[in-house]
Every structure is written in structure tokens, then in C-alpha cells.
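Participant: sequence? don't have it. structure:
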């Protein structure tokens, strides 16, 4: 990977290399809100964090196009969107100018789902972007994880670590995309978009009936990690799309058939709401607690070891860990 060198530290901010930018992407209320880690000049529009159930979140209607470019210096807000929406892609030219890249165009090299917080890798060098994409593709083929996520789950996995395998497909109903598992997929299913997926998981901490789980996907599919945790009967907090499959009767958890379950806001029990200090209406707006914590990149020279990029947790994520007594060992 000759041709670029690290110019700054890799934890808690921008990671810079020739033609490469790593940004913190921070999620908000679904697709309609963004979280801002390092406020810059928004004192007039910011609310007191003490009065917010999810500290660090910022409503998009409070941002102008120019202000969004400023926020993007510390956070990436979205991967894609409808025509006319204010998204990362729509302001990449301004962001390039703001970073002093001139006519060089930024492109997304690595990103997770738009509701997921954490790292997003951008590049203004086509050659570097191509090499990095090849590195990620080769790592997947060799089943070497390059991305590590943290998730807070409603429930505790039955085993402390292991792997989750499932064949998944994306279905659309009433204009909503929903990822569902497919049992014993046929060759025809695979040709029609069904994909076999695999993730590693490890329980980092437990408390209050919840868990902090480390997740490492070895395949790429929309909402893969959320669905994998639902299949473990431990949905991610703030998963308002797939967690509706899980039901509890007399203390026993089970899954409803995917084909007959419509997405709905996640329902948390009263004890958990008290621990989180949330009302039911606030819980209905709970952000997805899935964070791209670490990303591995190849070193500058072939013999160099891997470089790790680390993203600090969003304030609302840290607050949840504190409320639930989830402390990393």
C-alpha cells in the first residue's frame, strides 16, 4: 500500500493519509436526524445536553448546507439518500473544498448502515481507494475481520462468544425494506439475491438484563448485524425495524415468522425503561446502539502491520452504558 502515510493520530478524530480521510459517522433518530460529536459554532441552536434523553443528538432542520459541511469535518451523517435530501453525498464537493482538496473528489471507501455510528473512510485518491477496497474484499474472502462494532442488546446471548450464520434476503413491503432470514436456501434463491452471511460475536459486559457485544461481520449485507442479534433473541437497542419479530411470553423469548411481522417501534419492558430513565415515548425515538468502533487498514509498506482506527462512542451510547452498568473489562 505504498503511496500514503499517516499524518495524524488515529483515535478520536480525523485519521489522515495521502488521499485518505477517516471520519466519525454519528447516527441520529433513524434516517431523519444526525448526531454531532464536536460542536463548532452551533451554540445558538444547540439545546442543553442535560435536558436531552439522548445527549449529543442534533435535529437536521437546525442545519444549513454550510453548517453541515462543518459538522462533516468531525462526523459523516449519511451514506445515501433521496434526490434533494441533505446527505453526505450531496455535500462532498463542499467538503472537499473545506478540507483544502481543491478539485480532488471525495468518495466513500468504507461505510456501514446510515443509522450506525462510528467510522466512515473517505478518499480523494482513486488509486488509494481502489487498493483499500481490494484489501477489504481480500480480507472478506480470507474470512479475516477488518471492522469491529459495539452493540448494546436487549437481552444477553446464550453463549459468551461464537459465530452467527444465516441466509438473508431483502424484501420490500409497503415501501419499507426488511431483511429476513431464509431457511435452507436453494441455488435459485442465491441467484435471486439471497446471501449467506456470517458474523463473530463476543459478550464484553452484562448488566440489567442487557449486554455490550462486540460484533465482527465477515460478510456484507444490509442490516446483517441487527438481524443476527434478533436471531439470538437479543435485538440491538434502538432497532425499530427488525426487533418486532421477538416476543416474550411468561419470560420466554421466541421469534414470530418474518413474513408475517411488520416493522414497528421497539418495545422495552418497564424495568429497562426505568434503568434508562426513559418514558415509552422517548424509547420510541431511541437511536440504534450499533457503533463501528474499530477499522483495520494495511500499513504503508507491504511488511508493515495493520493500522487500527478507533472511534470514540457517541454521548448517548456512553450514557446508556452507564445507566445499565455495562463496563468494558
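Facilitator: It's in. What you are looking at is a predicted structure, and each value in this text was computed from that prediction instead of being measured.
Participant: alpha carbons only for contacts and neighbour counts from here, please
Facilitator: OK.
Participant: Report the buried residues of stretch 53-63.
Facilitator: 53-58, 60, 63 (16 or more other CA atoms under 10 Å).
Participant: Tell me which stretches of the stretch 151-300 of the chain form strands.
Facilitator: 161-173, 176-181, 195-207, 210-217, 246-249, 252-255, 290-297 (DSSP state E, counting those that start in this stretch).
Participant: Same list (those) but as TSV, adding distance to residue 317.
Facilitator: What follows is the strands of the stretch 151-300 of the chain, written out as TSV (distance: least, CA to CA, whole Å):
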stretch	distance to residue 317
strand 161-173	22
strand 176-181	25
strand 195-207	14
strand 210-217	11
strand 246-249	23
strand 252-255	25
strand 290-297	9
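Participant: just curious, which of the buried residues of stretch 53-63 is nearest to residue 188?
Facilitator: Among those, residue 60 lies closest to residue 188 (CA to CA), at 42.6 Å.
Participant: Now that closest one. Nearest residue, chain neighbours left out?
Facilitator: The spatial neighbour of residue 60 that comes closest, neighbours along the chain excluded (CA to CA, 6 or more residues apart in numbering), is residue 33 at 5.3 Å.
Participant: for comparison:
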């Protein structure tokens, strides 16, 4: 994990050039051995190294997942080990896949253990609050702040960037299928529907003014295919709007669901090798992978049913201390199971 200072002095130009940078081959960059900040980051690298030495593909199909049934104390320890950067009031984590940020009362979430994490990090009465985070099923960057004023300033930065259509977050995803175009925009009107007891995000064709007033939102994401292999793709995604499951649904609309998407992948059907969209009202079900892909991944069908979502918040752009300062770029390493999948599929990092 590292923070990189951009070289331009004009804030708007810097934002634009960071976005265009992936077209020059920035891609997904491996983290140098000396990257990271503080003992927590070094400890995390040591843990990753010990797992990788167990064999070329590891001793388990999904290395690096958060263990189930953690106690509050164990979760706090895991989050402390996941700290990859601390600067002033800001704390950055590389969140494990499957950990919800918020939830119902009594549920073990990131939010529920923030008081203990704040104490563990020696912040005393300065309790951390969430500024930016990846969703439960995705992994990657979580930005926390112990200063309400700093948190408010960052929220305004993210809001203004969205309004100006300047991307601040870059996700990495592995997709089942290869998008028809190597890069472009995905635009769709989305809404939340309660279907069979589950809140699902569904697309809306040609939304009316009434639809917009009733909660339908026009969404937009940029995508770029970084590498392809074995019928899959490594894709970078940059959302320019915020909506529940936006990136997963956007990739389904490209007929290329994210690997491990057990919520929306069933909306993509196949007949004689041709993919097509099924009605959005279909019930969620476990993702089904063809036999050739299962062999590439060295997984049994039962293991594939437990495949974690391969969607990782890899890069986040933050403002400098002053308006004239250049932005700061934070990078989070890919989870070990994600790296294993790339190795199995022959997808190379740039």
C-alpha cells in the first residue's frame, strides 16, 4: 500500500490525468516490497508472504478470506492488521471481503467495532467514523477519520468530483466473460425492488420523470479491460455515481457478470454459446460456471458455489491539504484469493 503524490499543480487537470493514466498502462500495479506505512502494513505483508509460500496455488481455494464466527476482539485485531496507512486523523484499511460496513443492531460490522478499533489504535476519545468504504461483498479500501471536520471536507470533495464526473475510485474485477468493447461507459437507470424478501437492484428502461421522483437513478461507470484469458477478463471500473450494487449490475448488462456474483449473475442466460439478459426479477442464485472454467480455477462445483466476489476497491484519490495541493492516490493490494484467480486464468498484472 502506498500513497502517491501527483505531479501537476492544477487540481482539475490532475484529476483528469490520473483518470487518463490507466490508458497509458498504469493498470493494476503490484506493490513493492518496501511499500506500506507502519508496523500494521509490514505485518500484513508478512502474513501474505507466509500464505503464498504454501504452494503455487496455496493450500485452500480462497486464501485470505476473513474467518467466520469471529469475536469482537478478533475482528478488531484483524482490522488493526489491515491498516495500511495513517496520516493525521486519517486511517486507511484494506477491508476483507464479506465484512459489512453497517448492519442491524447487534450484528458484527465495521461500524459496530469502531470504538474498540479507535482505542486499539491509540486514538482515545477521538472515535473513528467511516468516510468512504467498499461494500460488504467487495474488498478493498476503507477510509476512516477521527476528525469530523476532515470527514466533512472529504465528503464534499467526493460529492463535487461526482458532479464534475471526475472519478475518484478505481475497482478491479474479474468477470465471467469478456466485454465486447475494450473500454467505454456503462449507463443505466437503476432502482431498488423488494423481491421475495430481498432488496435487489434492477435496471429501468427509458425512465419517466415520475420514475426519477420515485427513486430511479441514472447511473454511470467507466470500464477498461486490462487483460483477458480463459474466457474471463480483468477489468478496471470507475463509478461516477453511487447506487447499491451498481458495478455488479453494470457488468451484468455487459453480459459479463463479476466472478463470485451470486446475486445478479443469474440474469445472464446462455443458448448455443450466445449470452442474453433474463428478466431482472429472477431470484438470486449461486453463480454457475462452465466445466472448462472450473478446471482453470481448480475448483469443484461445490467450491465454486462459495466463490467470493472478485470486486476490489483498489485505488482512491484524495485531495491535498490545501486547494492548490496535488491530489493523493492510495493503493490497496489485491486479496490473496483474487491473485490466485488471476494466476489460474493467466491474467497478467500491468
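Facilitator: Yep, it's here. What you are looking at is a predicted structure, and each value in this text was computed from that prediction instead of being measured.
Participant: What does the TM-score come to for these two?
Facilitator: The TM-score (TM-score structural alignment, normalised by the length of structure 1) is 0.85; 298 aligned residues with a CA RMSD of 2.4 Å.
Participant: if we can go back for a sec, any chance of CSV for the strands of the stretch 151-300 of structure 1, columns distance to residue 148 of structure 1 and mean neighbour count?
Facilitator: As requested, the strands of the stretch 151-300 of structure 1 are arranged in CSV below (distance: least, CA to CA, whole Å; neighbours: other CA atoms under 10 Å):
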stretch, distance to residue 148 of structure 1, mean neighbour count
strand 161-173, 14, 15
strand 176-181, 21, 17
strand 195-207, 10, 19
strand 210-217, 5, 24
strand 246-249, 25, 13
strand 252-255, 27, 13
strand 290-297, 5, 22
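Participant: Secondary structure and distance to residue 157 of structure 1 added to the buried residues of stretch 53-63 of structure 1, as JSON lines?
Facilitator: Shown next, in JSON lines, are the buried residues of stretch 53-63 of structure 1 (DSSP: H, G, I helix; E, B strand; the rest coil; distance: CA to CA, whole Å):
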{"residue": "53", "secondary structure": "coil", "distance to residue 157 of structure 1": "27"}
{"residue": "54", "secondary structure": "coil", "distance to residue 157 of structure 1": "25"}
{"residue": "55", "secondary structure": "coil", "distance to residue 157 of structure 1": "28"}
{"residue": "56", "secondary structure": "coil", "distance to residue 157 of structure 1": "29"}
{"residue": "57", "secondary structure": "strand", "distance to residue 157 of structure 1": "29"}
{"residue": "58", "secondary structure": "strand", "distance to residue 157 of structure 1": "32"}
{"residue": "60", "secondary structure": "helix", "distance to residue 157 of structure 1": "35"}
{"residue": "63", "secondary structure": "coil", "distance to residue 157 of structure 1": "40"}
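Participant: Mind putting these into a markdown table with distance to residue 283 of structure 1?
Facilitator: Converted to a markdown table, the buried residues of stretch 53-63 of structure 1 look like this (distance: CA to CA, whole Å):
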| residue | distance to residue 283 of structure 1 |
| --- | --- |
| 53 | 9 |
| 54 | 10 |
| 55 | 14 |
| 56 | 16 |
| 57 | 14 |
| 58 | 17 |
| 60 | 20 |
| 63 | 25 |
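Participant: Farthest pair within the residues you listed?
Facilitator: Within the buried residues of stretch 53-63 of structure 1 (distances taken as CA to CA), the two that end up farthest apart are 53 and 63, at 20.5 Å.
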